[in-house]
Structures are given as structure tokens and as C-alpha cells.
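Participant: Okay, sequence plus prediction incoming.
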Amino acid sequence: MEPSADPADRARPQALARWLFAVALLVVAMVVVGGITRLTESGLSITEWKPVTGALPPLNESQWKAEFEAYKQIGEYRQVTGPAGMTLADYKFIYFWEWFHRLLGRVIGLAFALPLAWFWVRRAIPAGYKPRLLALLALGGLQGAFGWFMVRSGINETSTDVSHFWLSIHLLTALFTLAGLIWTALDLRALDRDSAARPARMTGFAALTGAVLFVQLLLGAWVAGLDAGLASDTWPLMQGRLVPEYDSSRGFAWAALHDPFLIHFLHRWWAWVAVAFLIVLARRVRGIERRASIAIHSAFGIQILLGIATVLTAVELWIAVLHQFVGALVVAATVWGLHLLGRRA
């Protein structure tokens, strides 16, 4: 028999799902490396964006010195690391993390674009999924652009750090991409099991839960961007009181966007609003898929403990990195649960 010419017969939803799950794992790794880059103050160590040639680090001493000289021109070196006595060896350490972060971004781009092209040429993409996959590819491109805008916000003679607003856009785009990858992979896996399966829909409760979690992630990104984790090393009180003192001279709205003490406080306690929604989500999906319920409970439970530990240890590097890593797992588990509700709906 001749092979069927019908593209639907060539569709490989299970292979596509596995590919998207693999890319999602790379995005989680990217979030972790990004957290290390931020916590080691490495983000401004590379002052130029070279999409192709930048994939290679300096290869000799003269190139290292040139990169170090460029770094010496920005405010972070002049006001923070320079007066602290940074050496070339110190610079090489922070350079590595920023370079590795950018390299991993390039790897993710290739890991998505090349298989996408292969599946496209082979006509292995099921009907209706091409626009969604192209949207995920575009999100990856935006993620790289937002990362450079973030870095550029801190590269001048006066700034000592990047804009916490650009940092939040950069991080949340990564987490939104992660959510899109997992949701699409789950749709494809369902399609593989049943050729008549339709994509899961977003329910009202799912949208509300996503919005609550988004606020918590946004506050967490601002905490990272403003080093607001250092605003208190006690829990549950801050400065010996429930609500800390903060700069209210320009109003609550300004303080909620800029003041590290208030932002730390909001992140600390909005977490319990997110937990309440996640508990409801876990209970709703328990009868559909018990593993998803366990994953949701486990993720937010560990995340709460790591958040408290991060505060009590004055933002110990590896505890804070684990906190960001499990934050990505909370997103993944939540998407799994919301997708189950959307499929039943």
C-alpha cells in the first residue's frame, strides 16, 4: 500500500508532547540559572549583546581584560564592586554565570526552532497547533529581547542594578512560556490517546487562580529585583511588627511598586491567598488525577518552607535558588491541575 497523503495520518502528537516537555525542562533550568545570575550579581557583567559571537567567552587574557574594562565603565563597578576590591578573577566568576545564562537561552531557542521546523516539514503537526507553536517560538524570542532590555536598564554610569520592572517582565515571560509549553504538551498527549480530543479550555476558576498566582510571582520578581529579601530576616514579624514601616511619603501605590519593605510584606502574605486557591484546585482535581493533586500540594508546601528559610537565612544563595526553582514547579503543577479542569469542562 502507498503511504497515506492525509497529513492527519502523519501527525505525531505524542512525539510533539515529549519534545515540548523536554523544552519545558530546559526553561526550568533557565529559571534556575537566572536565579543564580541574579543572586551572584552577575547580570551586568557582560555589557554588550552579541547574538552570534557572544556565544564564545573570552579566549585569552587580552580579551578578558577588554571585557573587564568595559564592565569598569558602568555604575555597578564604580559604586559597588570596584570599591569592594573586585579582581579579574572575581570578574571571571560573575561573567561565567551571565554567559552561561545567555548560552542556555540560545540552546533553548535551537531546541525549539529546529524540531519545530522538522515536524513542520514532515507534516507531523496536528491541525490547529501550528499557530500555538509559532506563538511559543515568538515568546522565546521576546524572552531574549526582554533579557537584553533588562540588562541595558542597568548599564550606565549611575545605575547599580537593573530595573526590577524589566526583571519581572523577563522572569514572568519565562514562566508564562513554561506554562504554555506544558499546557500544549498536555493537549497533544490527550490527542494522542483520543484522536477526537479537543484542547482543554480555560475555565473561570482557572483564570482567577492564574491571576492570583501571577500576582505572587510578580511580587517575588520585584523582591528579587530590589533585593527586598534582605528587608527582614525574621518571620512572621518584620521589624518586630506585623506591618513594617515603609516609605509612604508618595502614597501607597508608589510604595507598592518601589518600596522593598512593603513589597517584601506583600509577597510574604499574598502567598497565603495563592495557597488558598491552590488548595481548592488540588481538591477539585483529586478525583480526576490524584497525582496532580499531590504535585500541587507538594509544590506549594515546599515553596512556603523555602520562602521562610530564605528569609531566616538572610537570602542564603542556594536556599534562594531552590525557592526560585520550586516556584517554577508550582507553575508547572498548577498548569497540570488547571488543564485537568479544562479537559473535564
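Facilitator: Thanks, I have it.
Participant: hey, let's count contacts and neighbours off CA atoms from now on
Facilitator: Fine.
Participant: which residues of the stretch 51-200 of the chain fall in helices?
Facilitator: All helices of the stretch 51-200 of the chain, identified by DSSP state H, counting those that start in this stretch, fall at 61-71, 75-76, 88-121, 130-152, 164-193.
Participant: Columns distance to Leu312 on top of these, output as TSV?
Facilitator: Converted to TSV, those look like this (distance: least, Cα to Cα, whole Å):
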stretch	distance to Leu312
helix 61-71	33
helix 75-76	27
helix 88-121	25
helix 130-152	29
helix 164-193	23
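Participant: now the ones you listed in TSV, with mean neighbour count?
Facilitator: Putting the helices of the stretch 51-200 of the chain into TSV (neighbours: other Cα atoms under 10 Å) gives the following:
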stretch	mean neighbour count
helix 61-71	15
helix 75-76	22
helix 88-121	17
helix 130-152	17
helix 164-193	21
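Participant: so which of those helices comes closest to Arg10?
Facilitator: helix 88-121 (9.9 Å; Cα to Cα).
Participant: which residues make contact with stretch 275-287 from outside it?
Facilitator: Defining contact as Cα atoms under 8 Å, 6 or more residues apart in numbering, one finds that stretch 275-287 is touched by 209, 212, 292-294, 296-297, 300, 334, 337-338, 340-341.
Participant: of all these, which two lie farthest apart?
Facilitator: Between any two of these, the greatest separation by Cα to Cα is 20.2 Å, found for Val212 and Ile294.
Participant: Any chance you could list what contacts stretch 328-335?
Facilitator: Taking Cα under 8 Å, 6+ apart as the rule, stretch 328-335 contacts 28, 31, 175, 178-179, 182-183, 278, 292, 295-296, 299-300, 303.
Participant: what do you get if the cut-off is 6 Å, keeping everything else the same?
Facilitator: Stretch 328-335 is touched from outside by Ala295, Ile296, Ala299, with contacts defined as Cα atoms under 6 Å, 6 or more residues apart in numbering.
Participant: Now the last one: closest residue in space that isn't a chain neighbour?
Facilitator: Which is Ala299. In space, and not counting its chain neighbours, Ala299 is closest to Val330: 5.2 Å by Cα to Cα, 6 or more residues apart in numbering.
Participant: putting a second one here so we can go through both:
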Amino acid sequence: MAYLMPVSRRLAMRLAAPASVCRQCVQRAPATATRSRVLDAVRQARAFPAQQVRFNTTTATVSEQLRAASESTAAADATTTTKSKRPEFTTSKAVGLWLLGSAVSVFGIVIFGGLTRLTESGLSITEWPSPEFQLLNPHMTLAEFKKIYFMEWAHRVWGRVIGVTFVLPALYFVARRRVSLPMAFNVAGRPLRSGIPPRVSQYRLTTHFAAAIVCYSWMLISALTVLRNRRMLADPAAALKTIAALRNPALTTLRRSATALAILVFTTALSGALVAGLDAGLIYNEFPAWASA
């Protein structure tokens, strides 16, 4: 309450003014309101309580106090600007670990789904009107049937686990219209629907496989990005050195080669899905010497 003392003193002096003063002279006199620069500086500093400045009238001059108030204002503006930007590296570490676990789960179900497809376990055990069992597996014993049943059952349960741990939170983005429902159905639902006829479309299965690879890659890259940013935030000096080293022009060829290799691996994986779906590998199994040529 010390900053209110000058104001109270002025009010007391006005109230205690002598009655003999000529009021006409007072009215004719120019209205000059005396302003206290110290009081203005204090008021300006009080506008930013997070960055209050302590004033010492015995050791600090008025200019120093005004300079301190301006620095307090600039610091408060910088703090507000920083909070409004919401930088990416403020993401919680738990989010990175969650994405990393989801990526591992998707990678596992892709491998297990490939085994299920190659062993033709799915169409042999479902209740769909399919002649798969009568044409290919009439000699199957109960133990062999249990084996393929376990593979298909584990594949489907694994998919449900992924749905609980990742897809359900992703429904939030669908509700916010970030992902359209027709696209989600075409990528994930149509391959299952195509299995009702006796033959599963290899093109839809390839699309399903490509979506799984893209989903896995996105999860892995996002998880590594979050964890990397958290590590850089812990040691900014070392992070700046690392970034400067990665911007070396000598690494341009390596980055381009890595990108080209990733595209080549993705294309090879999709072509392999088509080959498996068409049983094209059974024609010539002596690659690269086709037909012993």
C-alpha cells in the first residue's frame, strides 16, 4: 500500500486548503496536474505481476526505474509470445512411447498377417460360403486345423488390441473431420468384405498391406521425433551442435540415397503382396535363373 501514499497526501492537502483562497483565481489558473514519474513506473510494473520490479528510491534513479519497467514489459510480452506458439518439443514423452508401442504392435500384426495369408488359414476356418476347405484341405487332421485356427484367431485378436490401444483414440480425429469415414472404410473394411467370395482380391489386400506400412511408418517417425525433441530440449547446446552437423552439405547424397532406398523397399513390398496373391511365385521358383535359363 506504500504506492498509495502520494495520492492520499494530495487528497489531504486539497481537503485541508484554506478557505481564504480566491476561488476566481483558482479557476483562472491553468490546470496543471503534477504527475509522478515514479508512480507511473510503479503502475506500469504492476500491470505484469509475474515480472514485478522492486524499486528503491534511495539507490535507483527515475530513469533506472523506467528502464526496469520497460524490461519487465518486454519480458512479459516474450513470455506470452512463447506460450502462444506452443512448440512441438513440448509434447509429452508418454505420447512418444505410446506411438512407439503402437508401431511395434502394427509391425507384429503385419508379419503375422503375412503368415496367415500364406498358410491360407483365414478362408479355411470361417463360416463364409467358401469351398476352400473342400478343395485344398479335405485331408486336414484336427491338430492341423487347430494350428491354422490359432493363427487366424491370434491375428484377429491382435487387430482388436490395436483397435483398443490406437484406433479408438483416433476416432477423435474422425469426429473433428480430420479423416473422412469413407476413406477409413475403403482402407480397412473393404479387404475383409472382399473375403466373403471364394477368392480374396489381391489388389484390395495389397491396398490393405500398403495402409499398414504407411501407418507403421507414420507411428515410428512420430515417436522418434517426439523422443528426439525431448532429448534435445534437455541439452540445447548439444542439440545445436547436432543440428549443425546434420546440415553439412556432404550428407545430402546420403539423405537422398536413404529416401530412394525407402521408396524402393516400399515398392518391392507391394509387388511381393501382388505376387503372393496371384501365386506368381509358383511359376518360376528358380529366380533369377528363370526356368534354369
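Facilitator: Right, received. Where do you want to start? Keep in mind it's a predicted model, so treat the numbers as computed, not measured.
Participant: And the TM-score between them?
Facilitator: Remark: TM-score between the superposed chains equals 0.52 [TM-score structural alignment, normalised by the length of structure 2]; 191 aligned residues with a Cα RMSD of 4.1 Å.
Participant: Which stretch among the helices of the stretch 51-200 of structure 1 approaches Gln14 of structure 1 most closely?
Facilitator: helix 164-193 (5.5 Å).
Participant: Where does that closest one end up in structure 2?
Facilitator: The alignment of helix 164-193 of structure 1 onto structure 2 (TM-score structural alignment) covers residues 202-231.
Participant: Check stretch 277-297 of structure 1 too.
Facilitator: The counterpart of stretch 277-297 of structure 1 in structure 2, using TM-score structural alignment, is absent.
Participant: roughly how far is that stretch from the heart of the chain?
Facilitator: 23 Å (Cα atoms, centre = their mean, to the nearest Å).
Participant: Quick check: the closest residue to Val187 of structure 2 other than its chain neighbours vs Tyr284 of structure 2, distance?
Facilitator: Among residues not flanking Val187 of structure 2 along the chain, His208 sits closest, at 5.9 Å (Cα to Cα, 6+ apart). Per Cα to Cα, to the nearest Å, His208 of structure 2 is found 26 Å from Tyr284 of structure 2.
Participant: Please say which of Val212 and Ile294 of structure 1 ends up with more neighbours.
Facilitator: Taking other Cα atoms under 10 Å, Val212 of structure 1 and Ile294 do not tie; Val212 has more neighbours (19 against 15).
Participant: Per the alignment, the more buried one pairs with which residue of structure 2?
Facilitator: Correspondence of Val212 of structure 1 to structure 2, assessed by TM-score structural alignment: Leu264.
Participant: Mind checking the helices of the stretch 51-200 of structure 1 for the one nearest to Ser42 of structure 1?
Facilitator: Among those, the nearest to Ser42 of structure 1 by Cα to Cα is helix 88-121 (4.4 Å).
Participant: tell me the secondary structure for the match of Val212 of structure 1?
Facilitator: The three-state label given to Leu264 of structure 2 by DSSP: H, G, I helix; E, B strand; the rest coil is helix.
Participant: how much space between it and Thr207 of structure 2?
Facilitator: With Cα to Cα as the criterion, Leu264 of structure 2 and Thr207 of structure 2 are 17 Å apart.
Participant: how about the residue nearest to Ala299 of structure 1, secondary structure?
Facilitator: Under three-state DSSP, Val330 of structure 1 comes out as helix.
Participant: Same check on Thr267 of structure 2?
Facilitator: Under three-state DSSP, Thr267 of structure 2 comes out as helix.
Participant: what's the neighbour count on it?
Facilitator: Thr267 of structure 2: 12 surrounding residues under other Cα under 10 Å.
Participant: Same question for the one 5 residues further on.
Facilitator: Other residues lying near Gly272 of structure 2 total 15 when counted by other Cα under 10 Å.
Participant: tell me the contacts of it?
Facilitator: By Cα under 6 Å, 6+ apart, no residues touch Gly272 of structure 2.
Participant: Okay, and it sits in which element?
Facilitator: Following DSSP states H and E, one finds Gly272 of structure 2 within helix 252-278.
Participant: Give the buried residues for that helix.
Facilitator: For helix 252-278 of structure 2, burial by neighbour count (16 or more other Cα atoms under 10 Å) applies to Ala269, Leu270, Ala273, Leu274, Ala276, Gly277.
Participant: And the helices in the stretch 201-345 of structure 1, which stretches?
Facilitator: Under DSSP H, counting those that start in this stretch, the stretch 201-345 of structure 1 gives helices at 204-225, 252-258, 260-285, 290-312, 317-344.
Participant: Name the stretch among those that sits most buried.
Facilitator: Stretch with highest mean neighbour count among the helices of the stretch 201-345 of structure 1: helix 317-344 (a mean of 22; mean count of other Cα atoms under 10 Å).
Participant: starting at the chain centroid, how far to that one?
Facilitator: 11 Å.
Participant: roughly how far apart are the aligned residue in structure 2 for Phe93 of structure 1 and His139 of structure 2?
Facilitator: By TM-score structural alignment, Phe93 of structure 1 lines up with Lys147 in structure 2. As for Lys147 of structure 2, its distance to His139 of structure 2 is 14 Å (criterion: Cα to Cα).
Participant: Which stretches in the stretch 1-150 of structure 2 count as helices?
Facilitator: Going by DSSP H, counting those that start in this stretch, the stretch 1-150 of structure 2 shows helices at 5-15, 23-28, 37-46, 62-85, 93-118, 122-125, 132-136, 142-162.
Participant: Compare the fifth one with structure 1 and give me the mean distance after superposition.
Facilitator: Its match in structure 1 and helix 93-118 of structure 2 itself, once the structures are fitted together, sit a mean 1.1 Å apart by mean Cα distance after the TM-score superposition for structure 1.
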